[in-house]
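In: here are the coordinates; sequence isn't available:
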């Protein structure tokens, strides 16, 4: 069974940021994560889950009542003991609202972070950082004369000008338009190739986290629930709570039964085959399980219609009759080139949801109210453990 990755789960190399913070109030914390040099770790979770508080703790701007923060062989903070100042930690931080000095031009804003250099070298070094973020022609413009994207690039250059041991990004792209956001994301991805420090980013955008991060840490109520590569998080959430927090539907419960063909999940009238994850559970156990959208194949009586692409892998085609269940199309919402299909099942109060190419929906003549069949690939069904009440209602997210 998949377990959450913790900050101690792997050997830690030089320069790795290790965070293990706890406190009961006023902001509850029970968070543990790590980020190695050259890695980008995304902290995701709903508002109020402690993400910004954790960044401020790393930067030395907030002191929790329990835990520790280490960077490589340096102990930055230990509850009841050592606490390095923000200046000594030398952390670069980029804020959502830029936090530029309005009375200074772009070059002078960056120069404020170069106090470790002789005064006569600061402006020249500031110009080098402006060149790195492609703003050398805007050196003498003030923040109000720059666009949102340009201001954020100045803020990033200022954070890096400190030659930080760790870079912290607090919703860095949320205040700009979608086109600018994508451009800044590309620039950050390219800039990362030149950095060999831990980068911790707070974001509410799961697509952004998936695209930019090497690993994701899911937080809720100040607790770190799961940490791992984006592909692992999105395909193997450790609990129904994590699945809801990362907006993954298709979480259900079923009963473990043993038959002539081995263990199965009894789910309504069907007994579902599962490739792995049923070991160690007793007969009759109520188990929570999840199936990714990519492992659901929608079919009709007269034809089959792979919901993602008609050119799916051959091995998936060979197994598309396994775990075949009947359902009714409850909703069919067209959003441009992608349609969202919601299925209702007679035995299940939870619906099943996935996206499908709109051209495939139209070609297959799918309609609301239509009875269809879906095949749930046994290799994709993920067992999350014994069912509990840990799932949180969507309105909390």
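Out: That came through fine. All values derive from a computational prediction rather than experimental measurement.
In: going by C-alpha atoms from here, please, whenever you check contacts or count neighbours.
Out: Fine.
In: how about the helices of the stretch 201-350 of the chain, start to end?
Out: 206-212, 230-235, 240-245, 314-318 (DSSP state H, counting those that start in this stretch).
In: out of the ones you listed, deepest packed?
Out: Ranked by mean neighbour count under mean count of other C-alpha atoms under 10 Å, those are led by helix 240-245, which reaches a mean of 22.
In: chain center to that one: distance?
Out: With C-alpha atoms, centre = their mean, to the nearest Å as the basis, helix 240-245 stands 12 Å off its chain's centre.
In: how far does stretch 351-363 sit from the chain's center?
Out: That offset, for stretch 351-363, works out to 25 Å (C-alpha atoms, centre = their mean).
In: buried residues in that stretch?
Out: For stretch 351-363, the neighbour count (16 or more other C-alpha atoms under 10 Å) marks 351-358, 360-361 as buried.
In: between the residues you listed, which is closest to residue 157?
Out: residue 355 (39.1 Å; C-alpha to C-alpha).
In: list the contacts of the closest one.
Out: Each residue near residue 355 by C-alpha atoms under 8 Å, 6 or more residues apart in numbering is listed here: 293, 307-308, 338-341.
In: alongside the first one, take a look at this:
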């Protein structure tokens, strides 16, 4: 099922005017604070009536201002996970989960046992919310939302209140949700690390306008989108398969671009991973380097060269059909005589890819 959103609404100092499609998977709404991301999610949930718009989930019209259709929130079948978990403190974890099921429409829905297993909640069912960690509370809130059997799942900065350790705990569960639950998921975030790890579709919103939208892997590797994403956060996603765990503590990965070695990744051989490769961590050479410590040297071809207003440049590379970004200086680009079609080698140190940039799924 696809979610189609077209909205227009005026606020003091901001006019929200957006249109995009959210297919099954995670559609991340990314932009600065105040860009209008939460407003979009609230309009989909029915918590805000826009001045004009149309929202359609599959073949069900949730909102059409021209036709005077505006389903109330309780009839939209929307699961909403807020930044804070908002669990009922007087109910156990199991009772909180069943509260979501209470409001589910009649008919088949997700099985309680499956969601408990998917989110790793089995050992928590008899506990009270006050005895849970932040990550555990987030997982319970997510389970409760799924068990309401929604058409759409909305997540508004669900990890923003968590420390890095709790984020690392819950991200694998969100990846499993993305890969195993066939729902359109709108995910609001201003964390590029989260977006790169989770998103299948990306919508960039700036000052109430959609500046770009499309497959996440395509946009993240697009030099034109880098200013909106943040130059320090610019980077591409590679799909990799764990080939072997080496005896010296490295993991050998197979990619379309070539073999990669990273510090030990806790995954079995054959596991498919998503790797976020930051543009600032990629060096370029016109001949294959020798006598260097970097283990990862990938042959590539320059696809696009984008010069910045300052001393920097972004280079998009084609490496075996995968897209890689490199952030270098204009001086280096000139010295290497780079242009579309130039053959190069992308050099990446094994330790450059942080564990937070290694996720599961294609």
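Out: Thanks, I have it. Predicted model, so just to flag it, every value in this text is computed and none were measured.
In: just checking, residue 124 of structure 1 is part of a strand?
Out: No - Residue 124 of structure 1 is assigned helix when assessed by DSSP: H, G, I helix; E, B strand; the rest coil, not a strand.
In: one step back: turn the helices of the stretch 201-350 of structure 1 into CSV, columns for distance to residue 93 of structure 1.
Out: Below are the helices of the stretch 201-350 of structure 1 laid out as CSV (distance: least, C-alpha to C-alpha, whole Å):
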stretch, distance to residue 93 of structure 1
helix 206-212, 17
helix 230-235, 24
helix 240-245, 26
helix 314-318, 45
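In: quick one, which of those helices is nearest to residue 95 of structure 1?
Out: For residue 95 of structure 1, the closest of the helices of the stretch 201-350 of structure 1 is helix 206-212, at 16.6 Å, according to C-alpha to C-alpha.
In: give the aligned range of stretch 197-215 of structure 2 in structure 1.
Out: Aligned using TM-score structural alignment, stretch 197-215 of structure 2 spans residues 211-229 in structure 1.
In: isn't residue 41 of structure 1 right up against residue 214?
Out: Yes - the pair residue 41 of structure 1 and residue 214 passes the contact test of C-alpha atoms under 8 Å, sitting 6.2 Å apart.
In: which of the two has more neighbours?
Out: In this view residue 41 of structure 1 and residue 214 are compared by other C-alpha atoms under 10 Å, and residue 41 has more residues nearby, 26 against 17.
In: can you tell me the SS state at whatever residue of structure 2 lines up with the more buried one?
Out: For residue 41 of structure 1, the aligned position in structure 2 is occupied by residue 27, per TM-score structural alignment. Assigned with three-state DSSP, residue 27 of structure 2 falls in the strand class.
In: report the separation between residue 39 of structure 2 and residue 58 of structure 2.
Out: 21 Å (C-alpha to C-alpha, to the nearest Å).
In: one more: residue 274 of structure 2?
Out: Counting by C-alpha to C-alpha, the gap from residue 274 of structure 2 to residue 58 of structure 2 is 29 Å.
In: same deal with residue 125 of structure 2?
Out: The spacing between residue 125 of structure 2 and residue 58 of structure 2, counted by C-alpha to C-alpha, is 34 Å.
In: and what of residue 221 of structure 2?
Out: For residue 221 of structure 2 relative to residue 58 of structure 2 (C-alpha to C-alpha), the value is 30 Å.
In: which residue numbers in structure 2 does whichever helix or strand residue 181 of structure 1 is part of align to?
Out: Using DSSP states H and E, residue 181 of structure 1 sits in helix 178-192. With TM-score structural alignment applied, helix 178-192 of structure 1 matches the range 164-178 in structure 2.
In: run the chain-centre distance for that stretch.
Out: For stretch 164-178 of structure 2, the distance to the chain centre is 11 Å (C-alpha atoms, centre = their mean).
In: so how much does it differ from structure 1 once superposed?
Out: Aligned to structure 1 and superposed, stretch 164-178 of structure 2 gives a mean residue distance of 1.8 Å (mean C-alpha distance after the TM-score superposition for structure 1).
In: contact partners of that stretch?
Out: 25-26, 118-119, 134-136, 138-139, 159, 185, 198, 356, 359-361.
In: weed out the non-buried ones from those residues.
Out: Among the contacts of stretch 164-178 of structure 2, the ones that count as buried (16+ other C-alpha under 10 Å) are 25-26, 118-119, 134-136, 138-139, 159, 185, 198, 359-361.
In: measure how buried residue 60 of structure 2 is and give me the count.
Out: 11.
In: mind checking what it lines up with in structure 1?
Out: Under TM-score structural alignment, residue 60 of structure 2 pairs with residue 74 in structure 1.
In: which parts of structure 2 are helices?
Out: 37-45, 93-102, 112-118, 134-147, 164-180, 192-198, 216-220, 226-229, 330-335 (DSSP state H).
In: among those, which comes closest to residue 346 of structure 2?
Out: When the helices of structure 2 are compared by C-alpha to C-alpha, helix 330-335 sits nearest residue 346 of structure 2, at 13.4 Å.
In: who does the closest one touch, helix- and strand-wise?
Out: strand 312-319 (3 or more C-alpha pairs under 8 Å, 6 or more residues apart in numbering; DSSP states H and E).
In: redo that, cut-off 6 Å
Out: Using 3 or more C-alpha pairs under 6 Å, 6 or more residues apart in numbering; DSSP states H and E as the contact criterion, no secondary-structure element is in contact with helix 330-335 of structure 2.
In: how close does residue 76 of structure 1 sit to residue 18 of structure 1?
Out: 10 Å.
In: list the residues that contact both of the two?
Out: Common contact partners of residue 76 of structure 1 and residue 18 (C-alpha atoms under 6 Å, 6 or more residues apart in numbering): 69-70.
In: picking that back up, which residues touch the match of stretch 197-215 of structure 2?
Out: Contact with stretch 211-229 of structure 1 is made by 4-5, 28-31, 40-45, 49-50, 230, as judged by C-alpha under 6 Å, 6+ apart.
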